[in-house]
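Colleague: Here is my input, please return the structure:
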Amino acid sequence: MWHTVHPSRSWERPGGIVTYPQRRLREEVGYVAYHFHWPRDDILGLPHHERLCWVREINRINTRLNSER
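Modeller: Just a heads-up that it's a prediction; the model follows:
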């Protein structure tokens, strides 16, 4: 899930900045925005773990509603 951005020079030691994949971030933001109608900037302002909690909660709600049909 996490990707490491490596330095461009081969003589430097591996490592670098750890980033969250942009595609995954867009999916999470879109999912929360679609279901809760929250503004993009508000969702992006959430700490990562809190955003994931909301994604899981929305999924739980949807699963429950779909099983009741």
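
Colleague: Every contact and neighbour count from this point should use C-alpha atoms.
Modeller: Noted.

Colleague: Packing partners of the helix or strand hosting Val55?
Modeller: Val55 belongs to helix 48-67 when assigned by DSSP states H and E. When contacts are defined as 3 or more CA pairs under 8 Å, 6 or more residues apart in numbering; DSSP states H and E, helix 48-67 sits against helix 22-36.

Colleague: Here is the second sequence; please produce its structure so I can put it next to the first one:
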Amino acid sequence: MREEMAFIAYHFHWGPAELMTLEHADRRQWCRSISEINRTLDGTPPNPFDNL
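Modeller: Here you go, the predicted model:
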């Protein structure tokens, strides 16, 4: 949970209050979305194993 919160806070500058109100599934989705944005910006091809 802390890693997810740190990851989202780093990228979106959300504080603990906002992050603690999110459900676990929502935090995971935000992490996936941020990672996808970063891969797109970096030009990294999609990982075919992400959806297994």
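
Colleague: The helix holding Val55 of structure 1 corresponds to what range in structure 2?
Modeller: Matched against structure 2 by TM-score structural alignment, helix 48-67 of structure 1 falls on residues 24-43.

Colleague: Pull out the buried positions in that stretch.
Modeller: Arg27, Arg28, Trp30, Cys31, Ile34, Glu36 (16 or more other CA atoms under 10 Å).

Colleague: where's the first one relative to Arg2 of structure 2, distance?
Modeller: Same thing as Arg27 of structure 2. 11 Å (CA to CA, to the nearest Å).

Colleague: circling back: for the helix holding Val55 of structure 1, give me the average deviation versus structure 2.
Modeller: Following superposition, helix 48-67 of structure 1 is found to deviate from structure 2 by 0.4 Å on average (mean CA distance after the TM-score superposition for structure 1).
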